[in-house]
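**Q** got a predicted structure plus its sequence, pasted below:
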Amino acid sequence: MLVFGYTLIKLSLDSDVVLSQTIRALKCDLPPPAISKEEPKKYWDPQFYGPSRYIPREFDYRRLSSLSSPNGSFWPINLGRKPGYNANVIPHPSNNKLWIVVVQHEQYHEEFDQSAELACNAAFVNGALHCRQDARPLPIERSIFGVCEDGLQFTNLRLGPRDARVFYGPEVPFLMYGSQSEYICIGLWIQDVRLMLDAFHRGRGLEVDLFRSATELRRINTTGPIEKNYFLFWDRQGTGYVHYNLWPKRSFAELQVDGSESEDMAGLTAHKDNICMRKLMPPVAQESESIHQATNSLSITMCKRDETDCVPNDWNTYIMHIFHHKGYYAFHGVYEPFVVLFKNSAPFDLHAISKKPFWVEGRKNLTIASDSPLYRKHPEYIPENHTEFFYFTSMSWKTHGQKYHGFIDDELFLSFGIEDARSGVIDVRARDLLDDLALGICFRHPVTTIVNNAIVGTFKFNGDTRPKIHELTWQQMDSYSKAGIDKIMNIGTSLLLNPVPYHDYVGAKSALLAFTRISATEQGAMNITVNMVSGGLLQTIEASAATPNEVFKTIETIEAITPLRD
């Protein structure tokens, strides 16, 4: 509805007309006008808003199937007697069979002077995530009275939270929501959500160091009347930041304990990020589409939790966020979710963006059964060839006790609203979101050369402690893509010439030698050179610390009698 009112303002309509039309729309008394799909020109009407582009943009999707539902479809969320949408789901703090659900209360056709967020403890029963008791409003501090002007006056009439996000930081969960602002029309507020939830005994006995009361997050140099859809993220040291905007240019700053403004940090990486986004962001039509921050963030390490050499560091760990390609076609919203990764240390530059949006199994074509409030009274206006409006609101790790950080093979929940009427959740592995990332252009310089060496990790040249062949198990190697590369350098080893107790190491290097020869033949035709350099044992590095000194003395003797050629 904020989009509705703000767009009417741009049409330069009388403020009283804007106010009355917006209130009618909130009650679903204002039908969308019938627009011919053959009509190519832009269409504006004082009774409603938006361009007349009829057919949504077509995408090639990455399909997401549930790990636990019987048919792979998402799990619907049953809230009890009060309807709600745009779900947030986080693990219950003490019961590993329950999850906390928070949704926006659907209040169409009702008195809407007080917006509300509903919450419950829920369990998976009979094909759905069911609230054990009817979802009830969160006891959120009452809004201040609004100072919205002109066509946004209607927001002064509706107090309370909207568009809430519930998410874990590194230690505690937070609630962030939109409401009347102290310095603009609508702003973002944050509070420690433990103080509102029975699952945390409403904060009794807890030390609350940050955001004990509702605190507005201010943004420096704000010019617009509405701020929304911020998300927080944390670096590896636990310092928090607020990400205000992703597109058309990024904006983020360090989080202040009192919510006050701090200097925008995005300028440090703006040039590189802008190049990355121009190349990798989905296309946007100016008259009907935009890019829209959607979920909270999570920290993810790009290797498997049980791998011995999988140790989180600045090279393998990123901040993950889901944004929407947001479009309105024939007055119906269609949002497509994409994932973005950026570095987890300053200057937090972009790393990768998914090539395809996600299609949740169970998403259907838009029909009267979709129960969209926009068409309940006017099913004749349902546009043809539209799919249901899915709005991603929340990411959370599925495992109880897991908060902000995870690994690529961990399970997570994606929660969403459907047509501003229903809620759903789907469980997937993190790698399901990251299988088709486009990243080469996001590096500071184009990738032209690949060097394949031993994996960075905990390998030691110590034959006494190495596992034997019969003790090993097979593991699947992750695939990789090569873009813009014209040189590949593989690192071999001189240990291939001697019997040594490093069967896995020399076996892999032998395979790499054969791979190098084959690749040089096949990829040479594509102007890609492939070579191998084989060195000897280095003295003394961490990996060779257990190698007897006699070995190095032998190497020195051989070196002394080996002539070198220029």
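**A** Perfect, thanks for sending it.

**Q** hey, let's count contacts and neighbours off CA atoms from now on
**A** Noted.

**Q** ok, the residue positioned nearest the centre of the chain to Lys228 distance?
**A** In the chain, the C-alpha closest to the average C-alpha coordinate belongs to His321, at a distance of 2.2 Å (CA atoms, centre = their mean). Computed as CA to CA, to the nearest Å, the His321 to Lys228 distance reads 16 Å.

**Q** what residues does the helix or strand encompassing Gly333 touch?
**A** The secondary structure element spanning Gly333 is strand 332-343 (assigned by DSSP states H and E). Applying CA atoms under 8 Å, 6 or more residues apart in numbering, the external contacts of strand 332-343 come out as 56, 314, 317-328, 348-358, 383, 387-392, 433-434.

**Q** tell me the secondary structure for the spatially closest residue to the residue nearest to the centre of the chain that is not a sequence neighbour?
**A** Closest residue to His321 apart from its sequence neighbours, by CA to CA, 6 or more residues apart in numbering: Ser297 at 4.8 Å. Recorded secondary structure, Ser297: strand (DSSP: H, G, I helix; E, B strand; the rest coil).

**Q** what's Ser297 in contact with, if anything?
**A** Residues touching Ser297, when contacts are defined by CA under 8 Å, 6+ apart, comprise 231-233, 319-322, 395.

**Q** before we move on, what about Gly72?
**A** Applying CA under 8 Å, 6+ apart, we find Gly72 in contact with 65-66, 361.

**Q** format the contacts of Ser297 as JSON lines; extra columns: secondary structure and distance to Glu559.
**A** Formatted as JSON lines, the entries for the contacts of Ser297 read as follows, by DSSP: H, G, I helix; E, B strand; the rest coil; distance: CA to CA, whole Å:
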{"residue": "Phe231", "secondary structure": "strand", "distance to Glu559": "59"}
{"residue": "Leu232", "secondary structure": "strand", "distance to Glu559": "57"}
{"residue": "Phe233", "secondary structure": "strand", "distance to Glu559": "53"}
{"residue": "Ile319", "secondary structure": "strand", "distance to Glu559": "48"}
{"residue": "Met320", "secondary structure": "strand", "distance to Glu559": "50"}
{"residue": "His321", "secondary structure": "strand", "distance to Glu559": "53"}
{"residue": "Ile322", "secondary structure": "strand", "distance to Glu559": "56"}
{"residue": "Met395", "secondary structure": "strand", "distance to Glu559": "57"}
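
**Q** one more to weigh against that first structure:
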Amino acid sequence: MKNPLSKLAYCSNPDMHPKSNFLLNRATPDGSMARVRFELKNAKFPFYNPNILPYPAGSEYPYFGLVRTKSKSKSMYHHELAYCDLKWAETAVIGHTVLECAEPGMQLDFGEEWTSPDGSCVKHSFLALAQGQTDPRLFFSALGEPLMIFGTNGHHNCLGQFIVDLRVLVPGFDKKMHLSKVPIRYPRLTEIPRVDLEELEKNWFLMYDPLDSNKEYVHYDYLNRDFSPLINDSSLTTSRSSSRSIVDNLLVDYSESTKSANDIHQATNSLLVTLCDFPCIPTIHNTVLIEIVHLKLMHSLTLYYRRYVVVMNATAPFEILGRTENLMYAGTSLTEMVYTVSMVWDKDNFAGHEPWNEKIHGGQEIWFALKTNRAATNSMSADSLMDSSNLYHGWLNDMVLINFGIKDSDSGCIHVRARELLDCIRLAD
């Protein structure tokens, strides 16, 4: 079968540098990234690593935002998450575009906290204490659920990964998002399983197989790829395979004398994208999964990242098809640590086309199993499911909102078309 990326395996911009994808922001007048300016009463520590979800068209505010912060009790830091509704604004002095809180933010209340099991925190024993919530990832599932994966003290290891539906944590969020017909499958903090847990686990993300009733998989690692179905019973199977050289070859073999090191670091959630403009019909042959991965670079105590989109088959076992070159966000500095956190389709705030209508646009092969099987399984009407799956799936001419932290002290975001994000694809061997 012909690789679905074959039509994208070239640079549409003749001035594109062969080693980077330079991304301009379509939401700002000068094309530079927009800062995310957060406000919380009596806050003493910076906010960073923003997760932004768009509200439906016609909402009072365009976005919901969640950031990471911390507090200090005596000599211990406690990690916390805070949220607010976001609106567009401009800085008073220079006139830069920013997203800022419409009203002062609120801290998420998770209720109970716990310590890690005795003896599970070997490398850093202090992590066994109640750490709070770290490294949040907000995303829409293929069912349209607003989910959050985050890290906290594990039940079976030192620090683990948990999943929860944001609608049970944020008052009124269900109504604001118009998701009353979408079931809540994760009403409480649910620890995500894994065979052979590491002492510290972080930055997992979910993938959905649209031709297998949208079955969920957890993606753990890229090097020696490791993923498994997300299930709620005691059985767990893990698929492992060596990662393709298209990801491996990002690593540099540093000698010990250089004091430098590098690693592949998972970053964002996944999105489903059809490799043509709306309203071309999505099929298994033209639709792929994408996710942003980091090349984590360190010299002595200096840390920074390079960013790449990895492109995978839309169905299990999610074979890697290719990747982009280094993503460079306009307005960020090469001397700053810029960490990509999440990405989401932003179709309502930057509408490029009308919603899908099967009577006008035809059938959708890739969603056939989703409509017939998943809808029945979750007591949803097929039409409701198609509407909510639109939050996970998009086309090349749809807008993607990318959110990133800056030096663990600031936050930013950038809007790009999926076509621009996926320019200059390098195909796997």
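**A** The structure has been received and is ready for your questions. In this text the structure is predicted, and so the values were computed from the model without any measurement.

**Q** circling back to that earlier point, how much does the strand holding Gly333 of structure 1 stray from structure 2?
**A** Average distance, strand 332-343 of structure 1 versus aligned residues of structure 2 after superposition (mean CA distance after the TM-score superposition for structure 1): 0.7 Å.

**Q** could you give the number of residues near Pro54 of structure 2?
**A** Neighbours of Pro54 of structure 2 under the rule other CA atoms under 10 Å: 22.

**Q** that one matches what in structure 1?
**A** For Pro54 of structure 2, the equivalent position in structure 1 is taken to be Pro91, counting by TM-score structural alignment.

**Q** ok, its match touching Tyr404?
**A** No: Pro91 of structure 1 is not in contact with Tyr404 according to CA atoms under 8 Å; the separation is 11.7 Å.

**Q** what does the longest strand belonging to structure 2 rub up against?
**A** For structure 2, the longest strand by residue count, based on DSSP state E, is strand 76-90. With CA under 8 Å, 6+ apart as the test, strand 76-90 of structure 2 has contacts from 38, 40, 61-72, 96-108, 130-134, 136.

**Q** and whichever residue in structure 2 pairs up with Asp163 of structure 1, what element?
**A** Here Asp163 of structure 1 is matched to Asp135 in structure 2, going by TM-score structural alignment. Applying DSSP H and E as the criterion places Asp135 of structure 2 in strand 134-140.

**Q** what residues does that strand touch?
**A** Residues from elsewhere that reach strand 134-140 of structure 2 (CA under 8 Å, 6+ apart): 49, 51-53, 67-68, 79-81, 145-152, 202-203, 268-269, 341-344, 391-392.

**Q** and that strand against structure 1, how far off on average?
**A** Strand 134-140 of structure 2 differs from its equivalent in structure 1 by a mean of 0.5 Å after superposition (mean CA distance after the TM-score superposition for structure 1).

**Q** which SSE is immediately downstream of that strand?
**A** Using DSSP H and E, the helix or strand that follows strand 134-140 of structure 2 towards the C-terminus is strand 146-153.

**Q** list the contacts of Thr190 of structure 2.
**A** The contact partners of Thr190 of structure 2, taken as CA under 8 Å, 6+ apart, are 162-164.

**Q** ok, Tyr254 of structure 2 next?
**A** Shown here is Tyr254 of structure 2, whose contacts under the criterion CA under 8 Å, 6+ apart are 260-261.

**Q** can I assume it sits in a strand?
**A** No: per three-state DSSP, Tyr254 of structure 2 lies outside any strand segment and is coil.

**Q** enumerate every residue touching Pro29 of structure 2.
**A** If you count contacts by CA under 8 Å, 6+ apart, then Pro29 of structure 2 has Thr97 around it.

**Q** map it across to structure 1 for me.
**A** Using TM-score structural alignment, Pro29 of structure 2 pairs with Pro70 in structure 1.

**Q** just give me the longest helix of structure 2.
**A** Across structure 2, the helix with the greatest residue count (assigned by DSSP state H) is helix 382-389.

**Q** what's the matching range in structure 1 for the helix or strand following it?
**A** Toward the C-terminal end, the helix or strand that comes next after helix 382-389 of structure 2 (DSSP H and E) is strand 393-395. On structure 1, the counterpart of strand 393-395 of structure 2 by TM-score structural alignment is residues 405-407.

**Q** buried sites along that stretch?
**A** The neighbour-count criterion (16 or more other CA atoms under 10 Å) identifies 405-407 as the buried residues of stretch 405-407 of structure 1.
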